[in-house]
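> next comes the sequence, and after it the predicted model I'd like to discuss.
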Amino acid sequence: MSVNQYERAFRTWPFLTTRASQRSKVTYTELAEHLGIHPRPLRYVLAVIQDWCLHEHKPPLTILVVNQSRGQPGQGFIAWDATRLDEGYEEVFAYPWLTLPNPFQFAAQDSTPAELARAVINNPHDAGEVYRKVRDRGIAQVIFRLALLDAYRQQCAFCGLSLKAALQAAHIIPWNDANAEQRISPVNGLLLCSTHHALFDNGILGISIDRRIVCHHAKVPSQRWTDADKRIAADLHGQDVRLPVDVRLWPSDDVLAYQGKSH
């Protein structure tokens, strides 16, 4: 049975935030004893919390977990410049962590982002309920990406690129304008490579109501269209979007109509 690192992160969060409020570090051994595990797999738990802090632009909370002999974070700590650790500690100590809800609350009942993404894929209408269970933008974005990776078979909807490291989850109705369901539902998203995601977010590429790629040439002066520009953007105009096999996961008419009004 696989270990749920998010459930461990849920239990680690109050331990670390309390230590931060006390301006205190914690050793790997102490944290392992608190969780009831061996110190070695702590790196996986800390990676979950570190990723959340980086995504949410929060101080590097996991800087508090240190090697007993050296008094410094381990090699997996990348959230702060190792030559300026004292400044990092002050950032963490000064932050009002205890005013924040536990971002891993959803894992209290042993849920994982992968399980929640599968729930959204199996029934897109449950997306609002899943979002209300999570109520954290960083975790919601993880679930949204996992759902789109599944729905689009790990391929960019515009070019078919299947290198997972380059694939990103793009909202059609932007996060700030989306309701709870739209923030996490694949019907408000496209799986795009990083280049096409940037072009989409900047309005150079879009998707029509009949689900074809649209290139808004007016967004870029004509003299700047190089051969590479044409291959990557202009030549895609009018091509079909690579859609999920499950029609329920296609960008919805309502979402596409909103996008049309925004351009």
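Looks like it arrived, so ask away.

> please make it C-alpha for all contacts and neighbour counts, starting now.
Fine.

> next, work out how far apart Thr18 and Asp227 are.
56 Å (Cα to Cα, to the nearest Å).

> structure two is appended below for comparative analysis:
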Amino acid sequence: MFLVDSHCHLDGLDYQSLHKSVDDVLEKAAARDVKFCLAVATTLEGYRNMRQLVGERNNVAYSCGVHPLNQAEDYDVEELRRLAADPGVVAMGETGLDYFYTPETKPRQQESFRHHIQIGRELNKPVIVHTRDARADTLSILHEEKVTDCGGVLHCFTEDTETAGKLLDMGFYISFSGIVTFRNAEQLREAARYVPLDRILVETDSPYLAPVPHRGKENQPAMTRDVAEYMAVLKGVSLEELAVATTKNFATLFHIPDSRLQSA
């Protein structure tokens, strides 16, 4: 079986007491059939540091971008374009809008979001979108910037079925994290049942949002297996079927050749 953690922050894990190294993290993941990870950046400096930490690996790809919560200072859009053009980068982001924590940076968030989509279209690389308390503006900007040209995923999905439908109409994929296992997440489970199997991804968003039964602990790529097991039950399919579908979806969205996954 082959599972992919479609969104993790390998630079954010606890390498002091929980993990010996990146190799250790990836070995723990592989032991639970999580054999490929997408390491996602939240700042340009963080992207460069993460590349240095993780290095070149068959089983790790990268995304490059500036998170909406990291808009307090300007960044160089040309540098974003240059870094994102690297062959090791398969996606833009994470980008998007978050009005919950920093509504005062709305204009800057929106401008940054547009830049990420525009560069994604130029480079033919999909966007990884974060949204919180910004549903209408997120959908509007995706539409206005013609995101269908490059595609994308709404990661760590926490919206409702109606929003899922609008994203699916744009050709988007929808990624589910450990939140789907939380006791009070019934609306999210309803959306998970609604999204077709050929548009679903699974992720950890580690080190955040550890799934049940690991709540309160640091999340890590190995726990993708817990999310996948839960999603398989929700979808009424076997774990193997869900693994095959989500791995195929990941490869299709991020233009990852089968040969690379097979060698991971």
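Cool, the structure landed. From a predicted model like this one, the values you see are computed outputs, not experimental measurements.

> TM-score for the pair, please.
For this chain pair, the superposition-based TM-score is 0.25 by TM-score structural alignment, normalised by the length of the first structure; 107 aligned residues with a Cα RMSD of 6.0 Å.

> and the next helix or strand past the lengthiest strand in the second structure?
Taking DSSP state E as the criterion, the second structure has its longest strand at strand 89-98. The first helix or strand that comes after strand 89-98 of the second structure along the chain, using DSSP states H and E, is helix 106-123.

> for that next one, which positions count as buried?
106, 108-110, 112-121, 123 (16 or more other Cα atoms under 10 Å).

> wait, Gly152 of the second structure touches Arg121, no?
No - using Cα atoms under 8 Å, Gly152 of the second structure is not in contact with Arg121, being 10.6 Å away.

> on contacts alone, who are the packing partners of the helix or strand containing Ala169 of the first structure?
In this assignment (DSSP H and E), Ala169 of the first structure forms part of strand 167-171. Using 3 or more Cα pairs under 8 Å, 6 or more residues apart in numbering; DSSP states H and E, the elements in contact with strand 167-171 of the first structure are helix 137-151, strand 189-193, helix 194-201.

> for the ones you listed, which one ends up most surrounded?
Of all those, strand 189-193 has the most neighbours on average by mean count of other Cα atoms under 10 Å, namely a mean of 28.

> for Asp227 of the first structure, give its distance to Leu192 of the first structure.
Asp227 of the first structure is 21 Å from Leu192 of the first structure, by Cα to Cα.

> what does Thr29 of the first structure give?
Taking Cα to Cα, one finds Thr29 of the first structure at 42 Å from Leu192 of the first structure.

> OK, contacts around Leu142 of the second structure?
Taking Cα atoms under 8 Å, 6 or more residues apart in numbering, we find Leu142 of the second structure in contact with Ile117.

> check Ile128 of the second structure too.
Contacts of Ile128 of the second structure (Cα under 8 Å, 6+ apart): Ala91, Met92, Gly93, Glu94, Thr95, Gly96, Gly152, Val153, Leu154, His155.

> can I assume Thr163 of the second structure sits in a helix?
Yes - under DSSP: H, G, I helix; E, B strand; the rest coil, Thr163 of the second structure sits within a helix.

> against which helices or strands is the helix or strand hosting Val4 of the second structure packed?
Val4 of the second structure belongs to strand 3-8 when assigned by DSSP H and E. The criterion is 3+ Cα pairs under 8 Å, 6+ apart, and the helices and strands that strand 3-8 of the second structure contacts are strand 34-40, strand 200-202, helix 224-235, helix 239-253.
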